[in-house]
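1. Have a look; sequence and predicted model below, questions after that.
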Amino acid sequence: MIITDTCYGVIPLRRKNGDQEQQQEWEILVIQHLKGEHWAFPKGHPEPNETALESAKRELHEETGLVIDTLLVEQPLTEHYNFENKRGDTINKSVHYFLAQVSGTLVLQAEEVKDSRWVPINDAHTLLTFDAAKNLLKSAIDALHQHSINDKMLDSFHANKHLIIDSHSHIHEDVDNLEFADIKLPLHCTWLMGTTVDDWTRVNRYGDRLGTRTIRCFGVHPWFVHLVHPPKELLDTNPEQDPTKMVSDTYPTVINTAWPDQLRQQLTQYPNAMVGEIGVDRVTKCRATGKNEQAEQWIVFDQLIKIAVEFNRLVSLHCVQLHGKLLDYFIALPIDQMPRKIALHTFSGKPSTVDSFAKMKTKGNRFYFGISFINLSSSKVYKMIKSIPDDRLLLESDQNTPLEAESSILDVVMAICKAKEWTVEQTITITRQNAIEFQA
């Protein structure tokens, strides 16, 4: 029998002291697997619903304790080989490796890894056991030579990253890595976006720890509107018609009807806090009904806008495939009922939509446009970034863990550099100044 087997892994690299122009500056981590005692790279099988990259990151961290800082090549390198198992089956194995610069403290997984060594990349072939791994190493060296991030740009990023303002983040959701965010996250300031009433507690936990390095933001995300304003069909499942409870066979939920007053309390306690993340979404479906409940989203969104105006607060706004309706909403809104400024998070509209917001009569100067790693999956992202006024562009990580915030910001910085034809230093300086002006 022929069995196909697929794994994912990482070829871990770090910088070595020396001439930045030389390939020899790279050191590569090779591990000795406990099973078979062969020398190779960290890898393993994916877990259910994991993407290739998610699987590779997890295996790297489990086997070595390291994390990816930067993907040096977007597409993985593939190693193919065949072998026969004890039952006589032919295993046709493919291992897809991501070439990445890593960081962290090396902690080997005792159940899987016997030993490890950091070696110069051009010497690693003497340590690797199998020809397939040696061929993979050659491909990695070639890929580094042809596709690696421009060294000067990367150096400039690291020299200036302490100035970066991350204008949209969810790193507070990772409650286990608060200490990492406090000690190792190098960014100047991170805006923490609360998405539910319960999430506001996590925002405050990070805010208390990181102090002036954060801006607290409190909102109700459109994905979670049903927690504060459930669709009627869910209330109908409650035989007692109790407005504080929603009972469903598959998704029981207690409704928080006190959220507006709780939001006002947070905004009163934190005078520089923003209202966010809020918005409207045409794609997401309410988990409890399986439907896109837009009517309830707009009701809650309108309430949140009113509270933002009441407290004269800034707004971070999520919008998916409803930019036309959102434009109509703000055009119709009287000027005295407009928030003083609005950041359109991970903006996904067309260049013409950028113009429609940015040039809105008497209100256009209140709109800013955030770019995150989510935007980078679109082939049209560079055209869209180019259309954003230089003084309205914001930098976002949109990450839910501090472990990946810096690498996400780096990817976005590189995309903006390409679209705007700016240097890394210009990109960081301009987006920083825009974030400061947004808060003014």
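-> Yep, it's here.
2. Please make it C-alpha for all contacts and neighbour counts, starting now.
-> Noted.
3. Start from the N-terminal end of the stretch 1-150 of the chain and give the helices.
-> Assigned by DSSP state H, counting those that start in this stretch, the stretch 1-150 of the chain shows helices spanning 52-64, 131-147.
4. Out of these, which is closest to P239?
-> helix 52-64 (43.2 Å; CA to CA).
5. mind listing what's buried in that closest one?
-> A52, L53, S55, A56, K57, R58, E59, L60, H61, E62, E63, T64 (16 or more other CA atoms under 10 Å).
6. Of the helices of the stretch 1-150 of the chain, give the one that comes closest to A295.
-> Using CA to CA, those put helix 52-64 closest to A295, at 34.9 Å.
7. circling back: go through the buried residues of helix 52-64 and name the one nearest E421.
-> L53 (29.1 Å).
8. and Q399, what helix or strand is that in?
-> Assigned by DSSP states H and E, Q399 belongs to no helix or strand.
9. Tell me the helix or strand right after the longest helix anywhere in the chain.
-> Ranked by residue count, the top helix of the chain under DSSP state H comes out as helix 402-420. As assigned by DSSP H and E, the chain's next helix or strand after helix 402-420 is helix 424-439.
10. helices or strands up against that next one?
-> Helix 424-439 is packed against helix 151-160, strand 165-169, strand 393-395, helix 402-420, with contacts defined by 3 or more CA pairs under 8 Å, 6 or more residues apart in numbering; DSSP states H and E.
11. List of residues touching it?
-> Contact with helix 424-439 is made by 153, 156-157, 160-161, 163-165, 167, 314, 341, 368, 390-395, 413-414, 416-417, as judged by CA atoms under 8 Å, 6 or more residues apart in numbering.
12. so that helix versus helix 402-420, what angle?
-> Angle of helix 424-439 versus helix 402-420, following axes from the mean of the first three to the mean of the last three CA atoms, to 10 degrees, is 100 degrees.
13. on that earlier part again, can you redo the helices of the stretch 1-150 of the chain as CSV with distance to V220?
-> Formatted as CSV, these follow (distance: least, CA to CA, whole Å):
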stretch, distance to V220
helix 52-64, 28
helix 131-147, 41
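14. For H318, find the nearest of those.
-> Nearest of the helices of the stretch 1-150 of the chain (CA to CA): helix 52-64, 24.7 Å.
15. Give the other helices and strands that the helix or strand that contains G324 contacts.
-> In this assignment (DSSP H and E), G324 forms part of helix 323-332. The helices and strands touching helix 323-332, judged by 3+ CA pairs under 8 Å, 6+ apart, are helix 351-358.
16. buried ones in the helix it packs on?
-> P351, T353, V354, F357, A358.
17. relative orientation of that helix and helix 323-332 in degrees?
-> On the basis of the same axes, to 10 degrees, helix 351-358 is oriented at 20 degrees to helix 323-332.
18. one more structure, for comparison:
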Amino acid sequence: MEANFPWSGTCDAHTHAHDDVAHLEEITNLKTNKICLMGTRFEDLDVVSKLATDFQMKVIPCFGFHPWFCHLLSLENEPESKIHYRTILKDIGPKDPSRSNYLEEFIDSLPSPKPFDTWHNKLENLLETHPNSLLGEVGLDKTFRLRDQKSKQLSKVQTTMQHQTAIFEKQLDLAAKYQRAVSMHCVQSTGAITELLNRRINEQKPLPPRICLHSFGGSVDTIRALTKQKKKKEGVSVDIYFSFSVVINDKYDRLPDLIKAVPEDRLLIETDYHSPFGLDHYMAGIIKLVSEAREWTEEATVEKTRKNFIKFIGETI
């Protein structure tokens, strides 16, 4: 990048740089000014919490349970392991007699699920401890298959959408309670997300003030539907933002159209990258792509997305 590239204004709305546990200290050397560090599972929430304390000027902590890991969470306080997993997991493989015990064998390899109070209290305590924190990464995923505990390969087992939705809504309740923005994972689930938001609004259930659909890969029509007007009814409202990354979105031919469809004041940028090494490169890359799509200078892209970022996380310029 050019020596005068406006790094001081760059804000990464979604990253997992802490996954590279051997190089956490490199976060302090990032040129990118602010990063939203996404917790996804019980084991990494304390890591995000510590990094937010160690690098207060750079890290915005985000705490949540990703749909890929929500099968490990129970809605009961004294879950019976096998009953829990039999209820919320499904085998999507071929109906072959030779694999009749496939799901049971898969369940046998799983750890005991976390009781509701254990994971819910953990999440709430972190949101309370870090007043500048967001909820994330949370959401829904219709396509993901769980990894086999032994082979580490993708299995033929999925978590039901019913359980994903239940865990997701418990987390949305906390985001609404503490008025925190949400970074949302949404894979082939935009219809389900829209239905969920509309249902909560119609039922007068509280919603968080702002939601970002990160690395958005849906349609232009979805963007227009969710941003045409505020999702609102009698005081219950939520502002929808959209964010894009090179890592996920660069493979989409329609990416420029998606970027152009987002209202200027709802556009965010991110890396969705899993290490401090390379993060600045991917940040510069998405700035370039957005600038080309919107016909903005890179300085303008950085400044516009910085203002949106600050509004999204709930701070003032």
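-> Perfect, thanks for sending it. Quantities reported herein were computed from a predicted structural model and do not represent experimental measurements.
19. Just give the TM-score of the two.
-> Put the two chains on top of each other and the TM-score (TM-score structural alignment, normalised by the length of structure 2) is 0.81; 278 aligned residues with a CA RMSD of 2.4 Å.
20. how about the longest helix of structure 1, aligned to which bit of structure 2?
-> The alignment of helix 402-420 of structure 1 onto structure 2 (TM-score structural alignment) spans residues 276-294.
21. what comes up buried for that stretch?
-> Those would be 276-277, 279-280, 282-291, for stretch 276-294 of structure 2 by 16+ other CA under 10 Å.
22. can you pull the contacts of the nearest residue to I167 of structure 2 once chain neighbours are set aside?
-> In this structure, I167 of structure 2 finds its nearest non-sequential neighbour in C70, 6.8 Å apart by CA to CA, 6 or more residues apart in numbering. Taking CA under 8 Å, 6+ apart as the criterion, C70 of structure 2 is in contact with T159, H163, Q164, I167.
23. Now, the residues you listed that are in helices?
-> H163, Q164, I167.
24. Tell me which residue of structure 1 matches up with the last one.
-> With TM-score structural alignment as the criterion, the equivalent of I167 of structure 2 in structure 1 is V300.
25. wouldn't its match be in contact with H229 here?
-> Yes. The pair V300 of structure 1 / H229 is scored as a contact, 7.3 Å apart, by CA atoms under 8 Å.
26. So which of those two has more stuff around it?
-> V300 (22 against 19; other CA atoms under 10 Å).
27. quick one: that one from T427 of structure 1, how far?
-> V300 of structure 1 sits at a distance of 35 Å from T427 of structure 1 (criterion: CA to CA, to the nearest Å).
28. In structure 2, which residues correspond to stretch 203-213 of structure 1?
-> Stretch 203-213 of structure 1 maps onto residues 48-58 of structure 2, going by TM-score structural alignment.
29. that older thread, can you list which of the contacts of C70 of structure 2 carry over to structure 1?
-> Among these, those whose aligned partners also touch in structure 1, counting by both residues aligned by TM-score structural alignment, their matches' CA atoms under 8 Å, are H163, Q164, I167.
30. Quick check: the first one vs S109 of structure 2, distance?
-> Distance, H163 of structure 2 to S109 of structure 2, using CA to CA: 20 Å.
31. Compare the two (neighbour count), which wins?
-> More neighbours surround H163 than the other of H163 of structure 2 and S109, with 20 against 11 (other CA under 10 Å).
32. From what I see, that one and I88 are in contact.
-> Yes. Contact criterion CA under 8 Å: H163 of structure 2 and I88 qualify, at 6.0 Å.
33. quick one: the strands in structure 2?
-> Counting by DSSP state E, structure 2 has strands at residues 11-15, 34-38, 59-63, 89-91, 134-141, 157-159, 182-187, 210-213, 231-233, 236-244, 267-269.
34. export the ones you listed to CSV and tack on distance to I259 of structure 2?
-> Shown next, in CSV, are those (distance: least, CA to CA, whole Å):
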stretch, distance to I259 of structure 2
strand 11-15, 15
strand 34-38, 20
strand 59-63, 24
strand 89-91, 36
strand 134-141, 21
strand 157-159, 31
strand 182-187, 17
strand 210-213, 13
strand 231-233, 21
strand 236-244, 8
strand 267-269, 8
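35. could you redo those strands as a markdown table and give each row mean neighbour count and distance to D117 of structure 2?
-> Shown next, in a markdown table, are the strands of structure 2 (neighbours: other CA atoms under 10 Å; distance: least, CA to CA, whole Å):
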| stretch | mean neighbour count | distance to D117 of structure 2 |
| --- | --- | --- |
| strand 11-15 | 27 | 27 |
| strand 34-38 | 27 | 22 |
| strand 59-63 | 28 | 16 |
| strand 89-91 | 18 | 21 |
| strand 134-141 | 27 | 18 |
| strand 157-159 | 22 | 21 |
| strand 182-187 | 24 | 21 |
| strand 210-213 | 22 | 25 |
| strand 231-233 | 16 | 31 |
| strand 236-244 | 23 | 27 |
| strand 267-269 | 28 | 34 |
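36. Ok, which of the ones you listed comes nearest L174 of structure 2?
-> Nearest of the strands of structure 2 to L174 of structure 2, taken as CA to CA: strand 134-141 at 8.4 Å.
37. got the contact list for G218 of structure 2?
-> Q188, T190.
38. Aligned against structure 1, show me the partner of it.
-> G218 of structure 2 maps onto G349 in structure 1, by TM-score structural alignment.
39. Quick check: the gap between that match and I385 of structure 1.
-> For G349 of structure 1, the distance to I385 of structure 1 - CA to CA - is 10 Å.
40. can you check F367 of structure 1 too?
-> 15 Å.
41. Repeat that for G364 of structure 1.
-> Distance from G364 of structure 1 to I385 of structure 1, by CA to CA: 17 Å.
42. what's the answer for V275 of structure 1, then?
-> Taking CA to CA, one finds V275 of structure 1 at 25 Å from I385 of structure 1.
43. can you check Q297 of structure 1 too?
-> Q297 of structure 1 is 28 Å from I385 of structure 1, by CA to CA.
44. go on, Q269 of structure 1?
-> Taking CA to CA, one finds Q269 of structure 1 at 36 Å from I385 of structure 1.
45. just to revisit the earlier point, got the contact list for the match of stretch 203-213 of structure 1?
-> For stretch 48-58 of structure 2, contacts defined as CA under 8 Å, 6+ apart pick out 18, 27-28, 33-35, 37-39, 59-63, 126, 130.
46. Which one of those is nearest to A175 of structure 2?
-> F63 (10.2 Å).
47. Who are the contact partners of the closest one?
-> With CA under 8 Å, 6+ apart, F63 of structure 2 has these contacts: 38-40, 45, 48, 123, 126-127, 133-137.
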